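Chemist: model the following, please.
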Amino acid sequence: MTYERVSVIIPAKNEALGLQSLLPALRAQLPNAQILVVDDGSTDDTARIARAEGADVIRHPYSKGNGAAIKTGARSAKGTLLVLMDADGQHQPSEIPKLLEQLHAGYDLVVGARGKDAQASWGRWLANAVYNRFASLFVGQPVADLTSGFRAVRAELFREFLHMLPNGFSYPTTSTMAFFRAGYSVGFVPVDVAARKAGGKSHIRVLRDGARFLLIIFRVGTLYSPLKLFLPISALFFAGGVGYYLYTFSTVGRFTNGTGLLLITSVLVFLIGLVSEQITNLLYATRRSQDGSGRSE
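Modeler: Take a look at the predicted model:
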């Protein structure tokens, strides 16, 4: 198959061992692609090994985070299509054609979706299942793998959202939901994920980064469709106010301050969601008018 110019962006922090096996396999799979390794402040031989294997290397003077490395690579990549993958050997180069084929079929972002067996632990699988469910509710489409860092995307479109992406590990969450909100086509392709190379160390902490992932979902949810977030909260306060009023009326025979507080809070939350919805619509309408894409939401 003939592809457009492809740039493979690999964020790497102390992944010398993984790159030794990944880069030759990647070059064999995509001999004409630009391979760009972003060394995020490594203290080992990551940069030297990447250069020895013929990759372009950009080095951060200190560790800025996985998302920051992706943004650095996206700004410097020469290809019209970007493939984003990890350096630890879990993402297999042989799976890349499956992602690129979907881009050529008309998708704008294609995510390599991991199965249950590919998760590092049962707890990680459960957490990702929760994230996927939340994201699906927000975007109104099934989201198979919100947090996968193995993906292919059109470079021009991906760069539109660089200012929204966090510097940490939650950039996949933000970019996926932003693509949905902008009306771009997002696809999910099942992929096999290999075990992490011996010596490679995950930089994700389940509790800390799990909480961040959840916060990112809500943050991007307010950008995607604020009323889907604020309306249920408003309804909850309203139901609580009505229920509390019925209780207090039956016991003390009057309308209490607590009832009023719950009902007023319900109205305020609804109005905040309504204003947020209008701001979001204006934000994306302005962006579309600037880039001339004219795509619908």
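Chemist: going by C-alpha atoms from here, please, whenever you check contacts or count neighbours.
Modeler: OK.
Chemist: quick one: terminal-to-terminal distance for stretch 89-102?
Modeler: 23 Å (C-alpha to C-alpha, to the nearest Å).
Chemist: buried residues in it?
Modeler: 89, 90, 91, 92, 93, 95, 96, 99, 100, 101, 102 (16 or more other C-alpha atoms under 10 Å).
Chemist: ok, now stretch 61-72?
Modeler: 63, 65, 66, 67, 68, 69, 70, 71, 72.
Chemist: got it, and stretch 221-241?
Modeler: Quick answer for stretch 221-241 (16+ other C-alpha under 10 Å): 221-231, 233-235, 237-238, 240-241.
Chemist: can you check stretch 98-116 too?
Modeler: 99-103, 107-114.
Chemist: how about stretch 143-158?
Modeler: 143-155, 157-158.
Chemist: ok, so of those, who is nearest residue 4?
Modeler: Nearest to residue 4 among the buried residues of stretch 143-158: residue 154, at 10.2 Å, using C-alpha to C-alpha.
Chemist: now the closest one: closest residue in space, sequence neighbours ignored.
Modeler: residue 81 (4.7 Å; C-alpha to C-alpha, 6 or more residues apart in numbering).
Chemist: can you get me a residue count around the one you found?
Modeler: 25 (other C-alpha atoms under 10 Å).
Chemist: now the one 3 residues further on
Modeler: Applying other C-alpha under 10 Å, we find 25 other residues in the vicinity of residue 84.
Chemist: how far away is it from residue 145?
Modeler: 15 Å.
Chemist: select the longest helix from this structure.
Modeler: helix 257-291 (DSSP state H).
Chemist: buried stuff in that helix?
Modeler: Result for helix 257-291 [16+ other C-alpha under 10 Å]: buried residues 259, 262-267, 269-271, 273-274, 276-277, 280-281, 284-285.
Chemist: quick one: list the elements packing against it.
Modeler: helix 206-224, helix 226-251 (3 or more C-alpha pairs under 8 Å, 6 or more residues apart in numbering; DSSP states H and E).
Chemist: apply 6 Å and report the result again.
Modeler: The helices and strands touching helix 257-291, judged by 3 or more C-alpha pairs under 6 Å, 6 or more residues apart in numbering; DSSP states H and E, are helix 226-251.
Chemist: for the helix it packs on, what is the distance to the chain centroid?
Modeler: 33 Å (C-alpha atoms, centre = their mean, to the nearest Å).
Chemist: got it, and stretch 214-222?
Modeler: Using C-alpha atoms, centre = their mean, the offset of stretch 214-222 from its chain centre is 11 Å.
Chemist: got the buried residues for that stretch?
Modeler: 214, 216, 217, 218, 220, 221, 222.
Chemist: cool, and stretch 33-50?
Modeler: For stretch 33-50, by 16+ other C-alpha under 10 Å, it's 33-42, 46-47, 49-50.
Chemist: before we move on, what about stretch 15-22?
Modeler: Those would be 15, 16, 17, 18, 19, 20, 22, for stretch 15-22 by 16+ other C-alpha under 10 Å.
Chemist: to compare with the earlier structure, here is another sequence to fold:
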Amino acid sequence: MDQITQLTSEPWVLIPAYQPTETLVDLVESIKRDTNFPVLVVNDGSAERCRSIFETLEKKPGVVVIHHAVNRGKGQALKTGINHFLVVSSSSCPGIVTADADGQHLPSDILRVGLEGKTGSDLILGSRTFADGVPLRSRFGNLLTMGVFRAVVGQKITDTQTGLRYLPRAMLPKFLRIPYGGYDYELAMLVETVKSGANIREVPIETVYIDNNSSSHFNPLKDSLRIYFVFVRFAGVSIATAVLDFAVFAAAFSLLGNIFWSIFASRLVAGTFNFAASKRVVFKSETSVAPELGKYVALVVLLMVLSWLSTEALSGLMNGHVLIAKALAEGALFLASFAVQRTFVFGANRG
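Modeler: All right, here's what the predicted structure looks like:
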């Protein structure tokens, strides 16, 4: 198969497989019958009872099977396939179509996603429609992840958990460097794409669930929670920043008795801490400090002015209870600060 794939300019189909059934054989046969796409299957440490399935696939022309000795997770299986593609394939191969092994992606949709992707540089998602017939755990998990993804990353994607994707060749080296190895890897791919300034495009596909999705190893709640740690990290940094900011403000106000200069002092100290922590811990930004620092200083000045005006106004309404007014003002500015940092300060240049 390696000789075939070195010459082809068609996308590969990459299928990670853990404890598959004969449905996988049917799927691969359908793909080979309906498309010219080479197929790469990664056996992610399946049990001995699955050996015959992989042996059958290995005998088929245009199909390669790579084996993991132990189960390493879907993300690691995808990375194994991506690495093999980059090592073996011709540079004329435009990218990879990923599909699940349980038969829930139709060959016609696999072909459509591949054809949509091969002519451009976008990451393509084959997005399902989550109607009443979709299993509750899948509907709930996708809705939850979609909401958090939009809040944290800043882009609306209707099906963040779809396994049917076109991955453009240019993005594959970046995907190989993602440290995750489970189902969170697919979510991290989307985050990395947005950070890189590349475009994500969705195309509708048929929604197919076999036996109420009983063969899936995906836990929508547990596996979706992994991406939420971005927001958790931010909350942790923000809490630490808020405590530092409030402590400096209280000390400065007790000495100066002036709201503006007390806020100025607290922002100077807490802002320095928050910039360093947000850059490295929360948003994992690796760009140079200078452009981000300029934008961050502008944000700090804006929030300082808003905090000052809000604290002055609230303290007037609360008969001079400055510390309570300061706490209320900062709480109201929390989400605005996160959204601005995510989009304009530490986010990628999206053109």
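Chemist: before we move on, the earlier item: could you check the angle helix 206-224 makes with the longest helix of structure 1?
Modeler: Angle, helix 257-291 of structure 1 to helix 206-224, by axes from the mean of the first three to the mean of the last three C-alpha atoms, to 10 degrees: 70 degrees.
Chemist: closest one of the buried residues of stretch 15-22 of structure 1 to residue 174 of structure 1?
Modeler: Once C-alpha to C-alpha is applied, the member of these that ends up nearest residue 174 of structure 1 is residue 15, at 24.7 Å.
Chemist: counterpart of the closest one over in structure 2?
Modeler: The pairwise alignment with structure 2 assigns residue 15 of structure 1 to residue 20, based on TM-score structural alignment.
Chemist: name the helix or strand for its match, please.
Modeler: Secondary structure assignment for residue 20 of structure 2, by DSSP states H and E: no helix or strand.
Chemist: show me where the stretch 51-200 of structure 1 has its strands.
Modeler: 56-60, 81-84, 109-113, 151-154, 186-190 (DSSP state E, counting those that start in this stretch).
Chemist: just put these in CSV and tack on distance to residue 179 of structure 1.
Modeler: Below are the strands of the stretch 51-200 of structure 1 laid out as CSV (distance: least, C-alpha to C-alpha, whole Å):
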stretch, distance to residue 179 of structure 1
strand 56-60, 27
strand 81-84, 15
strand 109-113, 8
strand 151-154, 10
strand 186-190, 7
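Chemist: out of those, nearest to residue 7 of structure 1?
Modeler: strand 81-84 (5.0 Å).
Chemist: now the closest one: which residue numbers in structure 2?
Modeler: Going by TM-score structural alignment: strand 81-84 of structure 1 matches residues 95-98.
Chemist: same check on stretch 125-143 of structure 1?
Modeler: The aligned range for stretch 125-143 of structure 1 is 139-157, by TM-score structural alignment.
Chemist: in the matching stretch, which residues are buried?
Modeler: 139, 141-149, 151-154, 157.
Chemist: so which of the residues you listed sit within helices?
Modeler: 139, 141-149, 151-153.
Chemist: tell me which of those is nearest to residue 3 of structure 2?
Modeler: residue 142 (39.6 Å).
Chemist: structure 1: which residue goes with residue 176 of structure 2?
Modeler: Using TM-score structural alignment, residue 176 of structure 2 lines up with residue 162 in structure 1.
Chemist: for residue 199 of structure 1, which non-adjacent residue is closest in space?
Modeler: residue 17 (7.1 Å).
Chemist: again but with residue 186 of structure 1, I slipped
Modeler: residue 109 (4.8 Å).
Chemist: what's the counterpart of that neighbour in structure 2?
Modeler: Looks like residue 109 of structure 1 aligns to residue 123 there (TM-score structural alignment).
Chemist: quick check: its match touching residue 165?
Modeler: No: with contact defined as C-alpha atoms under 6 Å, residue 123 of structure 2 does not reach residue 165; the gap is 7.2 Å.
Chemist: the match of residue 176 of structure 2: neighbouring residues, count only.
Modeler: Neighbour tally, residue 162 of structure 1, other C-alpha under 10 Å: 19.
Chemist: what residues does it make contact with?
Modeler: By C-alpha atoms under 6 Å, 6 or more residues apart in numbering, the contact set of residue 162 of structure 1 is empty.
Chemist: same thing but 7 Å
Modeler: residue 71 (C-alpha atoms under 7 Å, 6 or more residues apart in numbering).
Chemist: and it, how far is that from residue 207 of structure 1?
Modeler: From residue 162 of structure 1 to residue 207 of structure 1 the distance is 26 Å (C-alpha to C-alpha).
Chemist: please apply the same query to residue 70 of structure 1.
Modeler: The separation that residue 70 of structure 1 has from residue 207 of structure 1, given C-alpha to C-alpha, amounts to 23 Å.
Chemist: report the secondary structure state of residue 4 of structure 2.
Modeler: Reduced to three states with DSSP: H, G, I helix; E, B strand; the rest coil, the structure at residue 4 of structure 2 is helix.
Chemist: number of nearby residues for it?
Modeler: 13.
Chemist: how far does stretch 178-198 of structure 1 stretch from start to finish?
Modeler: 35 Å.
Chemist: quick one: residues in contact with it.
Modeler: So stretch 178-198 of structure 1 is contacted by 18, 88-92, 95, 99, 107-114, 118, 139, 144, 224, 284, 295-297 (C-alpha under 7 Å, 6+ apart).
Chemist: what about 8 Å?
Modeler: The contact list for stretch 178-198 of structure 1 (C-alpha atoms under 8 Å, 6 or more residues apart in numbering) reads 17-18, 88-92, 95, 98-99, 102, 106-115, 118, 139, 143-145, 161, 176, 220, 224-225, 284, 295-297.
Chemist: and if you look at stretch 115-129 of structure 1?
Modeler: So stretch 115-129 of structure 1 is in contact with 145, 146, 147, 190, 191, 192, 193, 194, 206, 210, going by C-alpha under 8 Å, 6+ apart.
Chemist: how about the last one, what's its partner in structure 2?
Modeler: With TM-score structural alignment defining the correspondence, residue 210 of structure 1 maps onto residue 224 in structure 2.
Chemist: any idea how far that match is from residue 305 of structure 2?
Modeler: 38 Å.
Chemist: one more: residue 139 of structure 2?
Modeler: 43 Å.
Chemist: same deal with residue 97 of structure 2?
Modeler: 50 Å.
Chemist: quick one, which of those two is more surrounded?
Modeler: Neighbour comparison, residue 97 of structure 2 and residue 305: the larger count goes to residue 97, with 27 against 15 (by other C-alpha under 10 Å).
Chemist: my guess is the more buried one contacts residue 162. True?
Modeler: No: if you go by C-alpha atoms under 8 Å, residue 97 of structure 2 and residue 162 don't touch, sitting 11.9 Å apart.
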